[in-house]
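> Take this sequence and fold it.
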Amino acid sequence: MFTMHPILVEEFLDFLEQSLLEVLHGKKGTNELVEEVQDRYELVADHVLQNSEILEKFKQLFEYIEPVADMQPERAIKRVKNSLGMIERFRDWYLISNPDCSQMKQPSCEIKYAKRVGPRKEAILKKLGISTLGDLIFYFPRDYEDRRKIIPISEISFEGKLTTRGKVVNVETKKIGSMTITAAVLADGVSQLLLKWFNQEYLHKGLQVLKNKTIYATGLVKHSQFGGIEMVNPEIEPEDGTQVLEILPIYPLTHGISQKEIRRIVRENISCVCHYTDELPEELMKKRKLMDISRALLGIHFPKSNYHLKKSIERLAYEELFLMQFALLLSRKSFEEIGGLPKKIPGKLAEEFLRKLPFKLTDSQKEAHRQIRADLMSNKPMSRLLQGDVGCGKTVVAQLAIVDNFEAGFQSAVMAPTSILAMQHYRRMSPAFEEMGIRTALLLGETSSREKEKIKRMLSDGEISVVIGTHTLIQEDVSFSNLGLVIIDEQHRFGVKQREALVSKGKALDTLVMTATPIPRTLALTIYGDLDITVIDEMPPGRKDVKTMLVSVSKLEQVYEFVKKEIAEGGQVFIVYPLIEESDKIQAKAAIRMHEYLSKKIFGEFRVGLLHGKMSQQEKDKIMERFATGEFDILISTTVIEVGIDVPRATVMIIENPERFGLAQLHQLRGRIGRGDKQGYCFLVVGNVDDDALERLRYFSMTKNGFEVAEYDMKLRGPGEILGLKQHGLPELKIADLIRDRELLFRARNDAEEIVRKKEQYPDIVKKVKTIYGERLKLVKIA
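Sure thing, here's the model as predicted:
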């Protein structure tokens, strides 16, 4: 079944292309193809066919395909393949427009000298960051409105945005309470459509003038509560013969300028695109079949077709992704050109370390260690990201790297984002290290002055081989005798300058950064594209999956009873809330009030702690330390406990209002429990949530793999949310979309790798990349 609405030429071509491919893959017969093509051909109604040349070529294409049902299979297939080429050529010839380059100002021209821009508009445009014509050209639309297809009122059979046409037959304005509703009835002789505007009383007079006249109305159509259809807050335009049926851009606006005004300004000055020439290598343009930059810039503002828009987005997104990947790879090459210190690692200490472990490494851990050791022994400095799901065993791999580095005669530094994580690493690592003669120290902000001075002196003299700490490690007076390896845990929690400050404390350092936040490949290439990436994708044997359950808020009493039993059996419990304090604006529970209620009314016989983001780091560390050592049975908290904390006795996680968290964040919270040998239980307590939220939480409850969760979360919430810090470390992308343009990113990465190898041949690209990304991506060599 298909729609009986009129269709555009490009919609017909899209259908035709898909059908031809189905024939080639044996999914559709030629008889069925021809029948469907004939049906849809009859529905084509497109103003581009007013051009006699386009009409003729379109007919030729149809007539070329029509006989295939009567042909021998071999000949029919050949014609089908030829038809695919004809479609591609038709699109390129007739569905893409070229800019008019007869009158054009330079991109550097100040915006006040642009057509249709006076002093008032200049001030408004500057608020939008538009100071020159070039800024205007690169001020891209946020959306588009397709007005090429006019759906008769009588044929409107769906809810959504559309353009229709009819005669205004009635206009009235009435007040209901504090709201003014202006309404007009639009009729096409068969059916009627109600147009409604809220609190726009000034429109009444203009609508009265249009009474009994034909207009175009564009807006969102929906069913009214009385059974008819209505369009709310539509944009209307009288039919006066000047309408251009086209795809219109929708720009981000500010007070004082309308869509019509900014469209007019861009349209009057769009010829400026003719000044732009392609900076991408010609071989890439041909290889990827990319549109030239001037037509792409025209198409991003005023596309002739959706095909033109798609090709324009592809061209601009590719360039954006290519330059970003080139910058990351150039940064890495600059780092590599410093030259590393190849380390001699016999491997005997690592063997001794492994013999004493109470477990065997997984194959994934062994491979991670192999890659890191190869980096340490290489003549290039290591720059590697080690990522893996919560509990996969990254810390043991990091320890092996430290042991290898020590055996080669170098010091190591491990930097964690918080004191409690640093202390946790110290407690895990130091006993085994000290036993092997690897002297280890802990350096924190709260370390006493006397102890700090002692540790600094011993680091400088080379008496301490491993130091574990927080940002205290980057202070100027911390120096090393022979620092060879830096490990940064949860590196996205540090700023670029903090990381650089630690790396600068040695010459040709090997750097290993770790994260327990599963990051989809597209996001990893974007943020960590200058690093080699190692993923531990295997969990240690015997580790039990946390059982995750959706629970109605009405069943909370039963969950609390379960909690009491778990505590009685030696377990500990996290209860997480989205808010610190109650809010009038947000309907969600708050940690402070719930701590007061639960500690007195429900869990009076237990020790209940409270942790939230308004506490100082020192206070937070102290509370977590007390929970980790068993002083609290229950910890009521906000999400500040989400990363890295290890409490082996914690077996239960209760998350209230889970719909307020991202899935990646929920996965991190879930990872705080079940880290010992007992079964872990995660309860997601939901109240009245919408269907989308419920579906998202159901997916999470059934999915244990953190990378799958992160991929799903990125599709729903965008890439910036995966790390829990919006756009942290993420280069700004104006056109490219990491979800939509996933394959484009991989292609751009491959091409950037090829071009960066012969970067001397492309000085203009190197210069442009340094201009755009130089500061952010550390293109200056770190001495």
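> switch to C-alpha atoms for all contacts and neighbour counts from now on
Noted.
> Correct me if wrong: A591 contacts F574.
No: using C-alpha atoms under 8 Å, A591 is not in contact with F574, being 11.6 Å away.
> neighbour-wise, which of those two wins?
Between A591 and F574, F574 has the larger neighbour count (other C-alpha atoms under 10 Å), namely 27 against 23.
> element containing the more buried one, please.
strand 572-576 (DSSP states H and E).
> Name the residues that touch that strand?
With C-alpha atoms under 8 Å, 6 or more residues apart in numbering as the test, strand 572-576 has contacts from 563, 566-567, 591, 632-639, 649-656.
> Need the overlap of contacts for A591 and F574.
With C-alpha under 8 Å, 6+ apart, A591 and F574 have common neighbours I636, S637.
> can you give me the strands for the stretch 551-700 of the chain?
Per DSSP state E, counting those that start in this stretch, the stretch 551-700 of the chain carries strands over the ranges 572-576, 608-611, 634-637, 650-656, 681-686.
> need the contact list for Q617.
T418 are the contacts of Q617 under C-alpha under 8 Å, 6+ apart.
> scratch that, P249
P141, R142, D143, Y144, E145, R263, H301, F302 are the contacts of P249 under C-alpha under 8 Å, 6+ apart.
> Now the fifth one: closest residue in space that isn't a chain neighbour?
Distances taken as C-alpha to C-alpha, 6 or more residues apart in numbering put L248 closest to E145, at 5.1 Å, once the chain neighbours are dropped.
> Doesn't the one you found lie inside a helix?
No: counting by DSSP: H, G, I helix; E, B strand; the rest coil, L248 is not part of a helix but strand.
> Please generate a structure for the following sequence too, so the two can be compared:
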Amino acid sequence: MRSLTDSVANLKGVGPKRVADLATLGIDTIEDLLTYYPTRYNDFTPTDIESAKDKQKITLQGVVVSEPLLVRYGYRRNRLTFRMQVGNEVVIATFFNQPYIKKQIELNQQVTVMGKWDAPRRQVTGNKLLKEKADDRNEFGAVYAVNKHIRQNVLQSFIRQAYEEYANIIPTYLPETIRQRYRLMDRRQMIREIHFPQTQATAKAARRTAAYEEFFLFQLRLQAIRRAHRQEDGERILYHNDELKEFIGGLPFELTDAQKRVVNEICRDMRQPYQMNRLLQGDVGSGKTIVAAIAIYAAITAGYQAALMAPTEILAGQHAKKLAKIFEGTHVQVALLTGSLTAKQHRELLTAMKRGDVNLIVGTHALIQDGVEYANLGLVITDEQHRFGVNQRQQLREKGEHPDVLAMTATPIPRTLAITNYGEMDVSIIDQLPAGRKPIQTKWLQSNQHAAAIHFLREQLKQGAQAYVVSPLIEESAALDVQNATDLYNQLSADLEPAYKVGLLHGRMGTEEKDEAMRQFKSGELQVLVATTVIEVGVDNPNATVMVIYDADRFGLAQLHQLRGRVGRGSRQSYCLLIADPKTDEGKARMKTMVATDDGFKIAEQDLKLRGSGDVLGKKQSGMPEFKVGDPVADLKMLQIARADAGNLLGMSKWDQVDENQPLVLYLKRHELETHFD
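Below you'll find the model as predicted:
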């Protein structure tokens, strides 16, 4: 019995080598092949040259009226020209460095030339020649992303074969009411028209259907997860309210109104009989860590363990030290679990965790490895949430009996991405900085103003400040003409020592070296720390008030905002100098945005506009869905509609028992969701 999950090896002409070749494109099954959508289309529709503009890309169809002439010049350079009759006009077609085309050109033969139109000279510089007659091919042809293992025509033939053999079992996921409401195709028609369109209009309609389907299915999965968690018996964390109030009252500062609001939202969730699944967003320095500490303390007063997962050992170590200090004198026992532990330390800690001897475990991905067991895990916190995908979030929550989950991020996420990547979560936002914090003053300097930057740095150091100096590279690169940390360290050491001590910190250093560099900087033994982006998150030194970023245009806006957030953490005025000579409009726009605002959410929205959804969170790290057709930014309205439609469907009584919804039920089961439906 045929299935779309069949291997591509079932197709004629696909042997073991072809299977491996297709796998390099992420194609393993028939489903993968049918949903490997074109990146663009070649439009072979002939252009009317009377209305064609100069330098426009055009398609000319005509009859060859002169023998092709090949002229060779220079080293391996050549020019091929011939004349062709297009309507009532004879035009010259020229091809550079494609001598093999000569064999394809015959007098009185009809050809199609695609290329750039030179209106004054009435000639076309071709890049593609097609010999077939218009009747023998579609005027609109799909073009796919391929590599050295698979050619266009080979991939196209496999897709056509797969469609011909499996078309009759392609299910339609979208309910008929939705298809009619938005004039969408059924899935079989959509796949046919997206791969083999007759016209631009049909291709566009098919892609519109595919985009909506992607959004709908993704939102259906997220909301099914959310509903399933809401209906599972979570841990009711009945914390000791008086004890919690005493802990909060003992803090050396007053919580901001935003922090109080968020603490109430989290504590309310923790008392509910279902799993908390909440995202905590807060700009750099807004005080997320203390909110997390309050949630941890609440869980521990109720007899539960808590776990906090950070993306790097540096950040995990910092959290462990900071939390140990916050919980000094309480019954919270903090442990650090990372890959750097010796085998004996690792074994002893795992035993202590399983027995419940430690009640707060801070760590990296080591927290979710096989063999790691908890005595009574009630609260799971992930920091720098954008570094973890849905699967990693799920792995950590599966370490306990439905523990409450709090995800934190200091990377402000535009609403567009929040509803895409975190649609299964409730969202809390700390939109207020602690009292006494002054906005960081940011200035953009050209590289020829380097001396002015050093002068400013020296003046600030004289006043007792400390400074970070950031470079995008560790060592000199032949490929990139940018500052590097090692050179900067040597240069600044020569400029500033012995009056001021300069240190170096980068990712290739060992853990002990990194820790020692940060300890010296925090203690004031170092006045300047030259670093790569290893200090992007987590490093906290309230006395550091100057941030100098070299080749700032090499960084994205979110990263620049994170780096800038390493200063301005105390009551003194802080400064950020961006040294950059951006060559592109986008690079200049990034610098202007950084100077104009220090509001992380405004910066995130601008980043989204400049770069699109693909790079803002970093797909490979974040679990951000790589939609094949839909664009969450350009198609935001469609995404929001699909989200509402998915929610409405799941909210219907016995929706999963309706015949036309069975493909959707199977789809959710295939994605291994243990869902419970109303």
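> Next, the TM-score between them, please.
TM-score of the superposed chains, computed with TM-score structural alignment, normalised by the length of the second structure, equals 0.85; 665 aligned residues with a C-alpha RMSD of 3.9 Å.
> returning to what we had before: reformat the strands of the stretch 551-700 of the first structure as CSV; add distance to I87 of the first structure.
CSV is the format used below for those (distance: least, C-alpha to C-alpha, whole Å):
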stretch, distance to I87 of the first structure
strand 572-576, 57
strand 608-611, 63
strand 634-637, 60
strand 650-656, 54
strand 681-686, 51
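> For N82 of the first structure, which of the ones you listed is the nearest?
In terms of C-alpha to C-alpha, the element of the strands of the stretch 551-700 of the first structure nearest to N82 of the first structure is strand 681-686, at 56.2 Å.
> Which SSE is immediately downstream of the longest helix that the second structure contains?
With secondary structure taken from DSSP state H, the second structure has its longest helix at helix 200-231. Once the chain leaves helix 200-231 of the second structure, the next helix or strand it forms, by DSSP H and E, is helix 241-249.
> Who are the packing partners of that following helix?
helix 288-301 (3 or more C-alpha pairs under 8 Å, 6 or more residues apart in numbering; DSSP states H and E).
> got the buried residues for the longest helix of the second structure?
Within helix 200-231 of the second structure, the residues scored as buried using 16 or more other C-alpha atoms under 10 Å are 200, 202-203, 205-231.
> hey, where'd the helices end up in the stretch 451-600 of the first structure?
Secondary structure of the stretch 451-600 of the first structure, counting by DSSP state H, counting those that start in this stretch: helices at 496-503, 521-527, 556-568, 591-597.
> Point out the most buried one among those helices.
Counting by mean count of other C-alpha atoms under 10 Å, helix 521-527 has the highest mean neighbour count of those, with a mean of 19.
> can you tell me what part of the second structure it aligns to?
With TM-score structural alignment applied, helix 521-527 of the first structure matches the range 415-421 in the second structure.
> That stretch: average distance to aligned residues in the first structure?
Superposing on the first structure and averaging over aligned pairs (mean C-alpha distance after the TM-score superposition for the first structure), stretch 415-421 of the second structure comes out at 3.1 Å.
> neighbouring contacts of that stretch?
So stretch 415-421 of the second structure is in contact with Q219, S613, G623, M624, P625, P632, V633, L636, going by C-alpha under 8 Å, 6+ apart.
> try 7 Å this time
For stretch 415-421 of the second structure, the external contacting residues (C-alpha atoms under 7 Å, 6 or more residues apart in numbering) are M624, P632, V633, L636.
> ok, now how distant is I293 of the first structure from R315 of the first structure?
7 Å (C-alpha to C-alpha, to the nearest Å).
> circling back: give the equivalent position in the second structure for the residue nearest to E145 of the first structure.
Checking TM-score structural alignment: L248 of the first structure goes with G141.
> quick one, what contacts its match?
Shown in contact with G141 of the second structure (C-alpha under 7 Å, 6+ apart): Y41, N42, D43.
> of those, closest to A407 of the second structure?
For the contacts of G141 of the second structure, the minimum distance to A407 of the second structure (C-alpha to C-alpha) is 41.3 Å, reached by Y41.
> Counterpart of that closest one over in the first structure?
Y41 of the second structure maps onto Y144 in the first structure, by TM-score structural alignment.
> What is the burial count for its match?
17.
> wouldn't it be in contact with I250 here?
Yes: here Y144 of the first structure lies in contact with I250, judged by C-alpha atoms under 7 Å, at a distance of 5.3 Å.
> Next, the mean deviation of the strand holding F574 of the first structure compared to the second structure.
So strand 572-576 of the first structure averages 1.8 Å relative to the second structure (mean C-alpha distance after the TM-score superposition for the first structure).
> Now do the contacts for the counterpart of S447 of the second structure in the first structure.
Counting by TM-score structural alignment, S447 of the second structure corresponds to V553 in the first structure. Going by C-alpha under 7 Å, 6+ apart, V553 of the first structure touches V685, V686, G687.
> distance of V553 of the first structure from I455 of the first structure?
V553 of the first structure is 52 Å from I455 of the first structure, by C-alpha to C-alpha.
> before we move on, what about Q399 of the first structure?
21 Å.
> tell me the contacts of I294 of the second structure?
I294 of the second structure touches nothing, counting by C-alpha under 7 Å, 6+ apart.
> Return the residue of the first structure aligned against it.
Per TM-score structural alignment, I294 of the second structure is aligned with L400.
> Also F215 of the second structure?
Alignment note (TM-score structural alignment): F215 of the second structure maps to L321 of the first structure.
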